[in-house]
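*Asks:* Provided below are the primary sequence and the corresponding predicted coordinates.
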Amino acid sequence: MAHIVDLRSDTVTKPNKLMKHAMVNSAVGDDVYGEDPTVNALESKVATLLGKQAALFLPTATMANLVAVMVHCNKRGSEVLVGSKAHIYKYEQGGASHVAGTLLSTVENKPDGTFDLAEAERRIQGSDIHEPVTTMIAIENTHNVCGGKVVPQDWIDAVGALCKKYSLALHMDGSRLMNASVQSGVPAERIVRDCDSVTLCFSKGLGAPAGAALAGSYHFIQQARRARKMVGGGMRQSGVLAAPALVALEHGLPALALDHKRADRLAQIIHGLFLKNFTVDVAGRHTNIVLVRIPDASALTADVVLQRLAQVSRAETQGDCKTADDEGVIVKGSCFTPKLMRFVTHCDVTDEDLWLAIMKVTYVFKELDAKYPISQ
């Protein structure tokens, strides 16, 4: 028996009692006909929250991003400029190209989640008959691969100005937008002021079991509703999923600050171990994501670390790596690269879970640090 602390992602959360109650008691109708009152209420709430004219409920943020590309880039062969580490580019199976017929062209992401706007401007195409026509720029906030970074607001504003200059659409993958808003203290409406469309995910951070929203102008959402139907996202009595999303918006936002605080505690502890095989950029950690790096000179890999964290040895259960019931502890994380691990705090991680995870991580990291010397 072992107590599992799952820090792979904030998508692993289970719906709480309020969400389950809302699901059972939700008023429903056929959303494809626009007749689900709970969905309509959620879409109205999201539009107001983000300062947009309208919003659309979809099953996932991946579909929401795809639909945004399909609407903004409605001529096949259009080009989208996107960061080299963006979720749209790295983790959505190239759907923008495969389904929407667009070319995803990358601009190298900086560690803070931004990219060079001078380079982006040089990369805008369409004046030459041989070139694809650049139609859209996509940005991400918070930035997942860059460690949950809150992207600087002045940079977002500058991207908006660049898009207006060249009549390009600006889309924000704001799957964890509310984390960015809570951490920065900037209202979500202000963050996305210059964005023509924005995706918001309810199952990341906010703790709902499923669902995302896409917000924009009335005309954009009208076209997005057609695209959603095309890719199979037109659900029927989807109020049962919209209901927990409403609960997440109403009750889940205050908990995000606690998630950030717990992630900071984990990062500080790992940093304070002063181990040669494990480093954390404490100053650069913003929200609920902790990235742990292993030096290139080490023979140790992230897979080995995660496999060890998933094991319970007899020796560790004789110390602090156990629960009050003498259960061992397993910590789950995710591997980004052979030398990079991610741990994500969320609403299902309690203070006790965090303490147990810290004890386990401390034990395993020290054990592996002694086992794997750094090559000189």
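*Replies:* All right, it came through fine.

*Asks:* make it CA atoms for all contacts and neighbour counts henceforth
*Replies:* Fine.

*Asks:* Please determine how far residue 16 is located from residue 347.
*Replies:* 10 Å (Cα to Cα, to the nearest Å).

*Asks:* Touching both of the two, which residues are there?
*Replies:* Common neighbours of residue 16 and residue 347, using Cα atoms under 8 Å, 6 or more residues apart in numbering, do not exist here.

*Asks:* In the stretch 1-150 of the chain, what residue spans correspond to helices?
*Replies:* Secondary structure of the stretch 1-150 of the chain by DSSP state H, counting those that start in this stretch: the helices cover 17-24, 37-50, 61-72, 87-90, 95-98, 117-123.

*Asks:* Below is structure B, check it against A:
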Amino acid sequence: MIDFRSDTVTQPTAAMRRAMADAQVGDDVYGDDPSVNRLEAMAAERYGFDSALFTSSGTQANLLALMSHCERGDEYLCGQQAHNYKFEGGGAAVLGSIQPQPLTNQADGSILLADIEAAIKPDDFHFARTRLLSLENTIGGKVLPQSYLAEAQALAFNKRLKIHLDGARIANAAVAQNLDIADITQYFDSVSICLSKGLCAPVGSLLLGDERLINKARRWRKMLGGGMRQAGILAVAGEIALNEQVSRLAVDHENARYLAEQLSSLDEFEVDLGEVQTNMLFARVAEGVAIDKLAESLKASGILISPGKTLRLVTHADIGREDIDLFIDKLKALL
């Protein structure tokens, strides 16, 4: 199948499969898995943190960050479109008794600093205690500028807030700006990095932070059922993801741009090329196009999309130019 639904569908590379078969493992709950320990130590040192924790998913890594920064009755600020607010099952509220305060995301994905400052609650027992600002980069495929991150960090520091980054696609943000991932992580007290999206690992995310935060997160991870035993089989794939797959994301970005250009040539789709910054594009579907039926016909031809009035298409390691050309040709024939 040619799968445009998400970069979560990427298959592990041949090098990952070989490493997984030969991985040195131990019981990670006891701290005995050498492959997990190596991945966590490497990531912490490379991205400028005291410590790191290997988790089963980005949702878990974000939840652990929220529950480790905040206590029951505390509040975190985030965007209306933030993944850890909108797409993670309300975990912070349900499991952490933490109140989210969602704020409007601007067209570029940022949150106005004035809105952040205005949302911070007074020190009054009538209000939840505002403890944390959470940002996301990339968000909707868009990259938050470095200058904005610096200003957000300064605001958080001056208001005595901690600042967390949902960095599920932080590698895409770094590559798009010709930066190192550490150039982005420097602005945050904690960062989650997904290994199983564009970086091709089969499972896992990392949570980075100081020693106190990660120790607390490790305890929460155990409580939430996230203590994986011989997890080194997965960790070695994550190590390869960080070492070998980051620079390759530039190809995904080029393919997304190419796909956007081809799609925008069709009258039935409208794409703002200026918004295609990484591996994700959004196309507005014209009235009268039966997008659900179109998706069914494409599936029968071996092409998967997620239908909607606005069509999100994502490029990744398992999609090449020839796949895009085939997709466009099928679309033209069906339309």
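*Replies:* Yep, that arrived. Predicted, not measured: the structure shown is a model, and the values here were computed from it.

*Asks:* and the gap between the equivalent of residue 34 of structure 1 over in structure 2 and residue 37 of structure 2?
*Replies:* Aligned counterpart of residue 34 of structure 1 in structure 2: residue 31 (TM-score structural alignment). Note on residue 31 of structure 2: its distance to residue 37 of structure 2, by Cα to Cα, is 7 Å.

*Asks:* between those two, who's got more neighbours?
*Replies:* Between residue 31 of structure 2 and residue 37, counting by other Cα atoms under 10 Å, residue 37 is the more crowded of the two (18 against 11).

*Asks:* wait, what's in contact with that one?
*Replies:* Counting by Cα under 8 Å, 6+ apart, the residues that residue 37 of structure 2 touches are residue 31.

*Asks:* and if you look at residue 260 of structure 2?
*Replies:* 271, 273, 276, 281.

*Asks:* State the three-state secondary structure for it.
*Replies:* Three-state call for residue 260 of structure 2 (DSSP: H, G, I helix; E, B strand; the rest coil): helix.

*Asks:* how about it, what's its partner in structure 1?
*Replies:* Aligned against structure 1 by TM-score structural alignment, residue 260 of structure 2 finds its counterpart in residue 267.

*Asks:* Okay, buried residues for stretch 189-202 of structure 1 please.
*Replies:* 189, 191-202 (16 or more other Cα atoms under 10 Å).

*Asks:* what span of structure 2 lines up against that stretch?
*Replies:* Aligned by TM-score structural alignment, stretch 189-202 of structure 1 falls on residues 182-195 of structure 2.

*Asks:* Now do that stretch: distance from first to last residue.
*Replies:* With Cα to Cα, one end of stretch 182-195 of structure 2 sits 16 Å from the other.

*Asks:* Need the three-state assignment for residue 256 of structure 2.
*Replies:* Assignment for residue 256 of structure 2 (three-state DSSP): helix.

*Asks:* related to what we said a few turns ago, now flag whichever of the buried residues of stretch 189-202 of structure 1 is closest to residue 64 of structure 1.
*Replies:* residue 199 (6.2 Å; Cα to Cα).

*Asks:* residue contacts, that closest one?
*Replies:* 61, 64, 65, 172, 173, 174, 175, 212, 213, 214, 215.

*Asks:* Among those residues, which are located in helices?
*Replies:* 61, 64, 65 (DSSP state H).

*Asks:* and these as a markdown table, adding distance to residue 332 of structure 1?
*Replies:* Converted to a markdown table, those look like this (distance: Cα to Cα, whole Å):
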| residue | distance to residue 332 of structure 1 |
| --- | --- |
| 61 | 23 |
| 64 | 28 |
| 65 | 28 |
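
*Asks:* Write a ChimeraX command that selects only the buried members of those.
*Replies:* Only the buried entries of these go into this ChimeraX selection, using 16+ other Cα under 10 Å:
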select :61,64,65
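
*Asks:* And residue 232 of structure 2? What does it align with in structure 1?
*Replies:* Using TM-score structural alignment, residue 232 of structure 2 pairs with residue 239 in structure 1.
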